[in-house]
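Student: Output the structure for:
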Amino acid sequence: MKILLIGEYSRLHNSLKKGLNLLGHQVTLVGTGDMFKKFPVDESIQTKWLTDKPIPLLFRKILLRILKKDPAQWEIGYRFKKILPKLKNYDVVQLINSHSIGTYPNFEIKLLKKIFEQNGKVFLMGCGDDYPVVKAYLEGKMRYHMLTPYLESGSKLKSDYALKYLTPPYKKLFDFVYKNAEAVIPSDMDYKIPWEGWDKVAEMIPNPIIISKEYSPIKIEGRKIRILFGVNTMNYTKKGYRFFDEALIRIEKKFPHLVEIRRTENLPFHIYVKELELCDILLDNVYAYDQGYNALEAMARGKIVFTGAETEFEQHYNLKEKVAINALPDAESIFLELEELILNPERIENIGQKAREFIEREHECEVVAKKYLSLWQQTL
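Tutor: As a prediction, the model looks like this:
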């Protein structure tokens, strides 16, 4: 089968591509690389003129202030249009979300219209911001979520990037994509729940993970416990990082002889992975029910992850033992969970092993790729 994957914001499409390649399928991945993360793509539509160098960046800011629009989005659309002649005769096209190219909505509709005309069946991922998800969050469908900080009483946040999906241009884009899609595929509980009730929603397929066969279980004896807090500054508020920061201040003060804390910011993925390899505990996300990619990558390496691991997640996978620590939006709760692990390092070793086994069972990229193929083939 010939498959076209458009958009990459987490490593989902890279991991799925790996699984599909192992099963003998031809895959092309188109995307920007997602800024500082620099995910690999086959066809790049990353901006080249309006880079982060001083003069182009200044020009971009001036135009943004005058026109109230980011010229980099036009460049992304232009670069996608240039490669359109190559993106044809695919059996399946899958979009990472309704704004998968990343240009302005009206321009994106024109580009996607051409993609849909010259290829086979279209599928939409339910793995991030989109109209139904943002709408469900604002309507209170979940106890907490990425927009919780924006909605809190006294919040200083004037808006949120995700709110653009509710504006008329992006709603029009979503409607166009949804109309042309065969199905929407949720990737975890944070998107499965908001998408419930939409008639094209398929069964949830877990995020695929490329699992290294080189694996050494955690052994704490004779050394400090290593805690990694990898911060994406753009998401500081919406991931609840302040609760981790508050808890870590207390942990560092109380257990300087037992822990080694490493705090990083905005690392490219290939460097971030090296940091993951060295840690025992990763602080990932507070406002979540399920695990995103950073958490899953760490769990695949047998690490303890403070992330979304709510009751809904445990029930979905019928889990009887912990595979991650459910990080609540409460610094005291996080502190107590960390303290318990620090004082009982054998729990770190045990949960880390369970995390690895869970990823092998539910998220291994070839296993997950077979589930995608089964869904796609039902419609071909």
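Student: okay, CA-based contacts and neighbour counts for the rest of this
Tutor: Fine.
Student: burial of the spatially closest residue to Glu8 that is not a sequence neighbour, as a residue count?
Tutor: Among residues not flanking Glu8 along the chain, Gly31 sits closest, at 5.8 Å (C-alpha to C-alpha, 6 or more residues apart in numbering). Look at Gly31: counted by other C-alpha atoms under 10 Å, it has 25 neighbours.
Student: From Ser44, how far off is Gly31?
Tutor: Note on Gly31: its distance to Ser44, by C-alpha to C-alpha, to the nearest Å, is 5 Å.
Student: Return the distance of the residue nearest to Glu8 relative to Glu139.
Tutor: 32 Å.
Student: Same question for Gly19.
Tutor: Taking C-alpha to C-alpha, one finds Gly19 at 36 Å from Glu139.
Student: Tell me the gap between stretch 109-122 and the middle of its chain.
Tutor: A distance of 25 Å separates the centroid of the chain from that of stretch 109-122, by C-alpha atoms, centre = their mean, to the nearest Å.
Student: right, I mislabeled it, should have said stretch 303-322
Tutor: On the basis of C-alpha atoms, centre = their mean, stretch 303-322 sits 17 Å off its chain's mean C-alpha point.
Student: ok, and what's touching that stretch?
Tutor: The set of residues external to stretch 303-322 that reach it, using C-alpha atoms under 8 Å, 6 or more residues apart in numbering, is 189, 218, 279-291, 295, 298-299, 323-327, 348, 351-356.
Student: Give me the more crowded residue out of Gly19 and Glu139.
Tutor: Shown here are Gly19 and Glu139; by other C-alpha under 10 Å, Gly19 has more neighbours (22 against 10).
Student: run this one through as well so I can compare:
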Amino acid sequence: MKILLVGEYSRLHNSLKEGLQELGHEVALNGLNDGFKNYPVDFKIKRKWNSGILKKLKLLFLKCTGFDITSYLTYRQVKNNLDKFSGFDVVQLINENSFLCVPKYEIKIINLLLKNNQKLFLLSCGNDYLSVTFNFKNPELKTEVTSYLEGKVLDKNFQNTLKFKQPDFKKLHDFIFKNCCGVIASDLDYYFPLLNHPRFSGLIPNPININKLIFTENPITDKIVIFLGINNQTYYKKGCDYFEKALTVIQSKYPDKVKVIISRSVPYATYINSYNECHILLDQIYAKDQGYNALEAMAKGKVVFTGAGDDFVQRYNLTEKVAIHAKDDIEYLVNELSFLIENPNEIIKIQKNARLFIEQEHNYVGISKKYISTWNTNKKFT
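Tutor: Below is the predicted model of the structure:
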């Protein structure tokens, strides 16, 4: 099978590509990658007029005319390199806004993909119309919009989420859902908004290349090392404010027992090795399931604070703890961290459980087989 994966912002598509290639399929990963994280793609679409003086001129022109030159130039790059986006049995979009264009040009690009390939599928693994709508309609749930609803994030810093509430993005959503063969959720945070939707093709867990992420014993011989990786753009969205406050208490409570490492907005290649020495990794507060960073850390044998509550435990029928469920409660976080610090054998136990869980539920080759089955089973809607 010949497969095109479009876009990358978590290494999901890279790991899926590696799994598919192991199975003998021909795979290309083309499109945008994710800013400073700099994940590899085979053919990269560059966002032009998107920095410095050109960005200021673009915004002025957009305000005066309504014309977005960055989106237009992105569309032109795809059209002028159509051979890189044509002739595939399956095309899978990383998101409803995979090319980060305004909806008018996103639809134009997707039309090109529809006309020049056999099947189109959509991943729900980031902000999109249904997940954002679901989260705002259920404010009692702890989701990535919680910090915004609490007034911690300004509108201008939350546009990557709020844009999906706009009518033109609803139009884009409707267009994709009308023309795609199915929509796949990557974890429970996107599963529930899609539940019972006729286009929903089910949940396929994130693929993790367990051969590239080596589990190594990390005995506690001196201090327990705690790591917090911060993306400044998602500081409140991930609940990093709670983690930092909890760490302040922990450092005061156990000055001779812990070492804290904090990194901020580093490229993926740097990030993935920056926490090698840690025993505990603080990932995110507002989640039902693990995102990609958490899963990779678990594969390397880290005790991860992330989404691991009742829905997650029931989904995978877990009897052993593989991660620590994180909450927006400083006292709770301090208590959980304190228990681990005072019971280091529990850290070693969870580290091994975490690796085994990744091997059993997220093996990139096994997950790739599930994608193939879904792509083959789902036909075009009429």
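Student: Please work out the TM-score for the two chains.
Tutor: Once superposed, the chains reach a TM-score of 0.94 (TM-score structural alignment, normalised by the length of structure 1), with 373 aligned residues with a C-alpha RMSD of 1.7 Å.
Student: and the gap between the most far-flung residue of structure 1 relative to its centre and Glu260 of structure 1?
Tutor: Distance to the chain centre peaks in structure 1 at Gly222, reaching 35.3 Å (criterion: C-alpha atoms, centre = their mean). Separation of Gly222 of structure 1 from Glu260 of structure 1 (C-alpha to C-alpha): 13 Å.
Student: residue range for the top helix by length along structure 1 in structure 2?
Tutor: Ordering each helix of structure 1 by length in residues (DSSP state H) puts helix 345-362 first. Counting by TM-score structural alignment, helix 345-362 of structure 1 falls onto residues 344-361 of structure 2.
Student: And the longest helix of structure 1 against structure 2, how far off on average?
Tutor: Mean deviation of helix 345-362 of structure 1 relative to structure 2 after superposition (mean C-alpha distance after the TM-score superposition for structure 1): 0.4 Å.
Student: Same question for that helix: list its buried residues.
Tutor: For helix 345-362 of structure 1, burial by neighbour count (16 or more other C-alpha atoms under 10 Å) applies to 345, 348-360, 362.
Student: Equivalent analysis for stretch 69-77 of structure 1, please.
Tutor: 70-77.
Student: Strands of the stretch 1-150 of structure 2, residue ranges please.
Tutor: Along the stretch 1-150 of structure 2, counting by DSSP state E, counting those that start in this stretch, strands occupy 2-6, 26-31, 43-44, 90-93, 119-124.
Student: Pretty sure Phe306 of structure 1 sits in a strand.
Tutor: Yes: according to DSSP: H, G, I helix; E, B strand; the rest coil, Phe306 of structure 1 belongs to a strand.
Student: Is there a neighbour count for it? I'd like the number.
Tutor: So Phe306 of structure 1, with other C-alpha under 10 Å, has 24 neighbours.
Student: Map Ile109 of structure 2 onto structure 1.
Tutor: Here Ile109 of structure 2 is matched to Leu111 in structure 1, going by TM-score structural alignment.
Student: Could you report the distance from the nearest residue to its match once chain neighbours are set aside to Val231 of structure 1?
Tutor: Spatially, and ignoring its direct neighbours in sequence, Leu111 of structure 1 is nearest to Lys81 (6.7 Å; C-alpha to C-alpha, 6+ apart). Lys81 of structure 1 sits 34 Å away from Val231 of structure 1, going by C-alpha to C-alpha.
Student: Also Met204 of structure 1?
Tutor: 28 Å.
Student: before we move on, what about Leu258 of structure 1?
Tutor: Distance from Leu258 of structure 1 to Val231 of structure 1, by C-alpha to C-alpha: 23 Å.
Student: Which one of these two is surrounded by more residues?
Tutor: With neighbours defined as other C-alpha under 10 Å, Leu258 of structure 1 and Val231 compare such that Val231 has more, 18 against 14.
Student: I'd say Pro267 of structure 2 and Phe36 touch.
Tutor: Yes: Pro267 of structure 2 is in contact with Phe36 according to C-alpha atoms under 8 Å; the separation is 5.5 Å.
Student: those helices in the stretch 251-380 of structure 1, which residues are they?
Tutor: For the stretch 251-380 of structure 1, the helices defined by DSSP state H, counting those that start in this stretch occupy 269-278, 293-300, 311-316, 331-343, 345-362, 365-379.
Student: Which of the ones you listed has the highest mean neighbour count?
Tutor: Among the helices of the stretch 251-380 of structure 1, ranked by average contacts under mean count of other C-alpha atoms under 10 Å, first place goes to helix 293-300 (a mean of 23).
Student: average offset between it and structure 2?
Tutor: Mean for helix 293-300 of structure 1 is 0.3 Å (mean C-alpha distance after the TM-score superposition for structure 1).
Student: For stretch 210-229 of structure 2, buried residues please.
Tutor: Across stretch 210-229 of structure 2, burial judged by 16+ other C-alpha under 10 Å covers 210, 213, 215, 218, 223-229.
Student: Give the aligned equivalent of Leu93 of structure 2 in structure 1.
Tutor: Checking TM-score structural alignment: Leu93 of structure 2 goes with Leu95.
Student: tell me which residues in stretch 312-331 of structure 2 are buried?
Tutor: Buried, per 16+ other C-alpha under 10 Å, within stretch 312-331 of structure 2: 312-313, 321-328, 330.
Student: Aligned to the residue nearest to Leu111 of structure 1, what sits in structure 2?
Tutor: Lys81 of structure 1 maps onto Lys79 in structure 2, by TM-score structural alignment.
Student: From Glu96 of structure 2, how far out is its match?
Tutor: For Lys79 of structure 2, the distance to Glu96 of structure 2 - C-alpha to C-alpha - is 19 Å.
Student: okay, those two: which has more neighbours?
Tutor: Higher neighbour count among Lys79 of structure 2 and Glu96: Glu96, with 25 against 16, using other C-alpha under 10 Å.
Student: Can you tell me how far that one is from Leu112 of structure 2?
Tutor: Counting by C-alpha to C-alpha, the gap from Glu96 of structure 2 to Leu112 of structure 2 is 15 Å.
Student: swap in Gly229 of structure 2?
Tutor: Going from Gly229 of structure 2 to Leu112 of structure 2 by C-alpha to C-alpha gives 38 Å.
Student: Tell me if I'm right that Glu360 of structure 1 and Arg301 touch.
Tutor: No: contact criterion C-alpha under 8 Å: Glu360 of structure 1 and Arg301 do not qualify, at 10.4 Å.
Student: Good, we can wrap up now.
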